[in-house]
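Colleague: Sequence isn't available, so here's the structure alone:
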């Protein structure tokens, strides 16, 4: 659910004159259909493919990475015949967490869809933004490439487990009203191999990753200030996803978690069973935002503790989505015992999200 609403903030600021407001398909409970739902869904307002993971270098040094591609409608008149009409945007984020660098290295870029330079295709995961790409091959493997001023990522990601359909068979609630929802599936425990280029030096890497694919047409609840989200690949082959949406009054607007064990058995947790508790904060020298980078999460009677690979994993995406947020690699314990590694995303701490 993470990236969806940051993009909606951007879309409200575009200020385009409309011949007629476009009508987007609402999100309602239905079965997802594959392979079609691997691809883009242009009748919905916003969509993204989001990959996070942990890598290891040949000398066993850990790295974290994130690659995200967004497809978003701009509310520009779909009937405009011009090939130059900016009806849809393709936006990309990429980041590398390297403890040796001491801070997050990140890059962003965006372009209007068209001319074969930027697109998100229907029918399969295939997104392109200039020389950046995210592609699902016929055998189910993914390939992705993204490059920044300080780093480049060229990775292959192989599924090792079935799809993890979130909430009600992929219909994922995001608030107290039923229309506040998305279609949402994950692919945990992707096996990663490839190359990270850093300081002009290519480094062979391997590791594991988590993929989210999500699409929707609806906003957060008007009372929402931001959200906390985590996706965790557990050492025993299990997978955990949890999030909470925080209200402007400091209360929990909504929450959800799902735990799938190594045998494929799913356990779902209702909003009342999920809670996030900050343990330690880090203040950004760039924005003065205080982020709860160490977090304790309860799902039912299970307690998880998340500790960051490093504190400074703040991502400034004001040039693309208009937001600043913390998104970083974390280690995880379960009931006090080492359990796995994943990613934590924290939004709305720089300033409340404005819809």
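Modeller: It's in. Keep in mind the model is a prediction, meaning the values are calculated, not measured.
Colleague: Could you use CA atoms for every contact and neighbour count after this?
Modeller: Fine.
Colleague: For the longest strand that the chain contains, which helices and strands make contact with it?
Modeller: The strand spanning the most residues in the chain, taking DSSP state E as the definition, is strand 181-198. On a contact count with 3 or more CA pairs under 8 Å, 6 or more residues apart in numbering; DSSP states H and E, strand 181-198 meets strand 151-158, strand 164-165, strand 171-173, strand 201-216, strand 224-234.
Colleague: okay, now the one to match up with it:
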């Protein structure tokens, strides 16, 4: 199969007025997808928004060190008619963060535009901006994901080895974000990835091991109907199972839509509809920078299960500036209750309506 690649360069936005006719209609997200892999690990450049997202918890040489690496792709829809190779038809950006107990959160970012410098593949997971890269590799022993990033704050080179199959969220990968069917995404998770590799930070170069969670999601529109953001939880359970739960939230903190997917240690997958999923804030932390108040301890009730998030650090707020300012909370939490484990809690829209 011919490999298609889309190149990117550091983001330099020209001062231009886009003609109205240059705007386009993006393809809709519809039920009944036939996802195929590794093809659908790759980019979907016709859609407006896409992200490849990995979070994890390291066990050695120090327990409860969290890491995150996310690549975002956006099709602005405002440069489709321009012939210049510098036209911003596809914009990439990436966030990386490191949580160390007892220390401050470290995070860094990069941004790019299409056709120079970086790339993403449309036939497999392979996205990069400069020396930052996330890609899938086939080996004789099986497939792996490779994460590589470097910055003055920290660097890592991790290999992620699957221990269980992909988890297609929602209806075989069609994940609704609202009671309205047109607000949805295509959404694939890969829980319980074994992490091996090297982390570089103040204490030097360390070999590390742990567990990670991979998400890949693409869509045209997922916020609507008064939603300002979401609360999302992805947990690798201690018994080998996996849990994903989210809710879409309005400006008053009310739940507009919710969903949960729980795959138990035996591999049985259960989905829980909006009426069966309840998020209840229990303790808040207020950012001294943004003033946003985040419910860092949250109870999540679905079916007969009740659990509570306990953050490794209260201050895991990320403030990014490229390609546009965005502030959100994303960090390593432990989960206790009827299910136990570790993973990441993401909360958006508390410092203002999230703009995608």
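Modeller: Yep, it's here. From a predicted model like this one, the values you see are computed outputs, not experimental measurements.
Colleague: TM-score for these two?
Modeller: Superposed pair, TM-score by TM-score structural alignment, normalised by the length of the first structure: 0.91. Supporting alignment: 338 aligned residues with a CA RMSD of 1.8 Å.
Colleague: Which one of the helices and strands packed on strand 181-198 of the first structure lies nearest to residue 292 of the first structure?
Modeller: Nearest to residue 292 of the first structure, of all these, is strand 224-234, at 9.5 Å by CA to CA.
Colleague: matching residues in the second structure for the next helix or strand along the chain from that closest one?
Modeller: Downstream of strand 224-234 of the first structure, the next assigned helix or strand under DSSP states H and E is strand 239-247. Here strand 239-247 of the first structure aligns to the second structure at residues 242-250, judged by TM-score structural alignment.
Colleague: Next: stretch 151-166 of the first structure.
Modeller: The aligned range for stretch 151-166 of the first structure is 154-169, by TM-score structural alignment.
Colleague: about what we covered before: how big's the offset between the longest strand of the first structure and the second structure?
Modeller: Following superposition, strand 181-198 of the first structure is found to deviate from the second structure by 0.5 Å on average (mean CA distance after the TM-score superposition for the first structure).
Colleague: so that strand matches what in the second structure?
Modeller: Using TM-score structural alignment, strand 181-198 of the first structure pairs with 184-201 in the second structure.
Colleague: Could you do stretch 275-282 of the first structure as well?
Modeller: Against the second structure, stretch 275-282 of the first structure falls on residues 278-285 (TM-score structural alignment).
Colleague: What mean distance separates the matching stretch from the matching residues in the first structure?
Modeller: Counting by mean CA distance after the TM-score superposition for the first structure, stretch 278-285 of the second structure comes out at 0.9 Å.
Colleague: How far off centre is that stretch?
Modeller: 21 Å (CA atoms, centre = their mean, to the nearest Å).
Colleague: Now do that stretch: everything it contacts.
Modeller: 247, 255, 258, 293-302, 314-315 (CA atoms under 8 Å, 6 or more residues apart in numbering).
Colleague: Centre of the chain to the match of strand 239-247 of the first structure, how far?
Modeller: 13 Å.
Colleague: Mean per-residue distance, it versus the first structure.
Modeller: Looks like 0.4 Å for stretch 242-250 of the second structure (mean CA distance after the TM-score superposition for the first structure).
Colleague: tell me the centre residue of the second structure?
Modeller: residue 53 (3.6 Å; CA atoms, centre = their mean).
Colleague: Leaving out chain neighbours, which residue sits closest to it?
Modeller: Closest residue in space to residue 53 of the second structure, ignoring its immediate chain neighbours: residue 70 at 4.3 Å, by CA to CA, 6 or more residues apart in numbering.
Colleague: Could I get the full set of helices for the stretch 1-150 of the first structure?
Modeller: Using DSSP state H, counting those that start in this stretch, the helices of the stretch 1-150 of the first structure run over residues 4-12.
Colleague: Quick one: the strands in it, in order.
Modeller: 46-56, 62-73, 88-97, 104-112, 118-120, 126-129, 132-136, 142-147 (DSSP state E, counting those that start in this stretch).
Colleague: Next, format these as a markdown table and append distance to residue 193 of the first structure.
Modeller: Shown next, in a markdown table, are these (distance: least, CA to CA, whole Å):
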| stretch | distance to residue 193 of the first structure |
| --- | --- |
| strand 46-56 | 8 |
| strand 62-73 | 12 |
| strand 88-97 | 15 |
| strand 104-112 | 20 |
| strand 118-120 | 24 |
| strand 126-129 | 19 |
| strand 132-136 | 15 |
| strand 142-147 | 10 |
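Colleague: Mind checking the ones you listed for the one nearest to residue 10 of the first structure?
Modeller: So among the strands of the stretch 1-150 of the first structure, strand 62-73 is nearest, using CA to CA, at 9.8 Å.
Colleague: so that closest one matches what in the second structure?
Modeller: Going by TM-score structural alignment: strand 62-73 of the first structure matches residues 64-75.
Colleague: which residues touch the matching stretch?
Modeller: Residues contacting stretch 64-75 of the second structure (CA under 8 Å, 6+ apart): 45-59, 89-101, 127-128, 147, 312, 331-332.
Colleague: This completes my enquiry, with thanks.
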